[in-house]
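Trainee: next one to model:
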Amino acid sequence: MIRDSIPLEEIREGMSASYSQTITDADVKSFAGISGDHNPVHVSDEYAEKSRFGKRIAHGLMSSSFFSALFGTKLPGYGCVYTSQTLQFKYPVYIGDNLKATVTVKHIDAVKRRITFDTVCTVGKKKVITGEAEIYIPPED
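Mentor: Have a look, this model is predicted:
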C-alpha cells in the first residue's frame, strides 16, 4: 500500500499545510454537475450580474472542499477520516480568484486519535472562509 502521511506521534500543534488554485469557469461548472447545485448565481452570467455579487461566484462548498484535499494528501495524509467541519462564509469567491486553503493543527487528542484543525481559505489577504475541522487517524495495521 502506498503511504504518504505523517504519523500521529509526529504531528504537533501549529503545523500547517496549504493548497492554492485559481478558480475557473470549468471548475464551477464541473462542481455544479457533480453536486447538482445549478444555482444561477454560480452558472449564469446574466443572472449573477443582477445579483448583489455583480458577477458569478464559486460554490462555497467547492472552495471549502480544498480542506479535504489537504487532509487526505498532506496533513495528516492518506487514510485519515474527516469527522466534522464548521464553516463561516465571509466573502464570495469569484471566477479568476486565486484561492488558498490552509489547515493548521489546533489540538491533538492522542488517546482518541483525533486532531482538531483551524481551516481558512483566503483570496489575497482576505479571509473568505473560516472554520474548524476534526480528523480521525486510524491506527496503522
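
Trainee: from now on I want contacts and neighbour counts done on CA atoms only, so please keep to that.
Mentor: Noted.

Trainee: what lies in contact with the helix or strand containing residue 119?
Mentor: In this structure, residue 119 sits in strand 114-123 according to DSSP states H and E. With contact meaning CA atoms under 8 Å, 6 or more residues apart in numbering, strand 114-123 is reached by 63-64, 67, 93, 97-109, 127-137.

Trainee: here is a second sequence; please produce its structure as well for comparison:
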Amino acid sequence: MTHTMPAGSDIREGFRTTHRYSISAEVYEDFLAAYRDTNPMHTDDAFARRHGFPDRVMHGTILNGFISHFVGVYFPGGAVLLHSVNTQYKTPCHLGDEIDIEATVTQVAESVRVLTMEMVLRNVTRDRIAAKAKVQVGLL
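Mentor: Sure thing, here's the model as predicted:
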C-alpha cells in the first residue's frame, strides 16, 4: 500500500500516495492520556449505543494525528512544517478501524516552497470516507 515517493524538488502536481493507519488501543489510550477528553461518547460504549452508534466513537482529532505523522514522516517527510490543515469529518471511526490516507498533490509553489495536498481518509474497515482534508506544507 506504500508507494515510492519523489524527493523534494521532484514532487509534482498529481502525485499520489497512500499510507495505512490503525486506530489501535494504544493510539486511543495515548490520546486519552495526552488530552484528557473524557466525553462519554468517546469513553462509554453504552452511552454511545444509546445515541445510535455501535460503540464508543473515536476522537476525530486522532485522524489529525495521522495526518501529522503522514506529512512529517511519510510524505513529504523530513524538513517540513505544516502550514495549515482543514479537516472535514464525514463519518465516525471506532476502535480497531483501519484508515488509509490517500494524498494527492494539488499545487506546488516552488518560489515559496509550499506544497498543497488534498487528502481522503478512508475507513477501510467500514468501507466509507472518515474525513477529507486540505493540507499545506512548507518545504524547508
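
Trainee: re earlier: with structure 2 superposed, average distance for the strand holding residue 119 of structure 1?
Mentor: In the superposition with structure 2, the average deviation recorded for strand 114-123 of structure 1 is 0.7 Å (mean CA distance after the TM-score superposition for structure 1).

Trainee: tell me what angle the very next helix or strand once past that strand forms with strand 114-123.
Mentor: Where DSSP H and E defines the elements, the next helix or strand beyond strand 114-123 of structure 1 is strand 126-136. In terms of direction (axes from the mean of the first three to the mean of the last three CA atoms, to 10 degrees), strand 126-136 of structure 1 departs from strand 114-123 by 160 degrees.

Trainee: so which bit of structure 2 is strand 126-136 of structure 1 matched to?
Mentor: The aligned range for strand 126-136 of structure 1 in structure 2 is 128-138, by TM-score structural alignment.

Trainee: average offset of the matching stretch relative to structure 1?
Mentor: Mean for stretch 128-138 of structure 2 is 0.7 Å (mean CA distance after the TM-score superposition for structure 1).

Trainee: buried set for that stretch?
Mentor: 129-138 (16 or more other CA atoms under 10 Å).

Trainee: quick check: the farthest pair among those residues?
Mentor: Greatest spacing in the buried residues of stretch 128-138 of structure 2, by CA to CA: 129 and 138 (26.7 Å).

Trainee: which residues in structure 1 form strands?
Mentor: 16-22, 81-89, 98-109, 114-123, 126-136 (DSSP state E).

Trainee: out of the ones you listed, which is closest to residue 36 of structure 1?
Mentor: strand 81-89 (20.1 Å).
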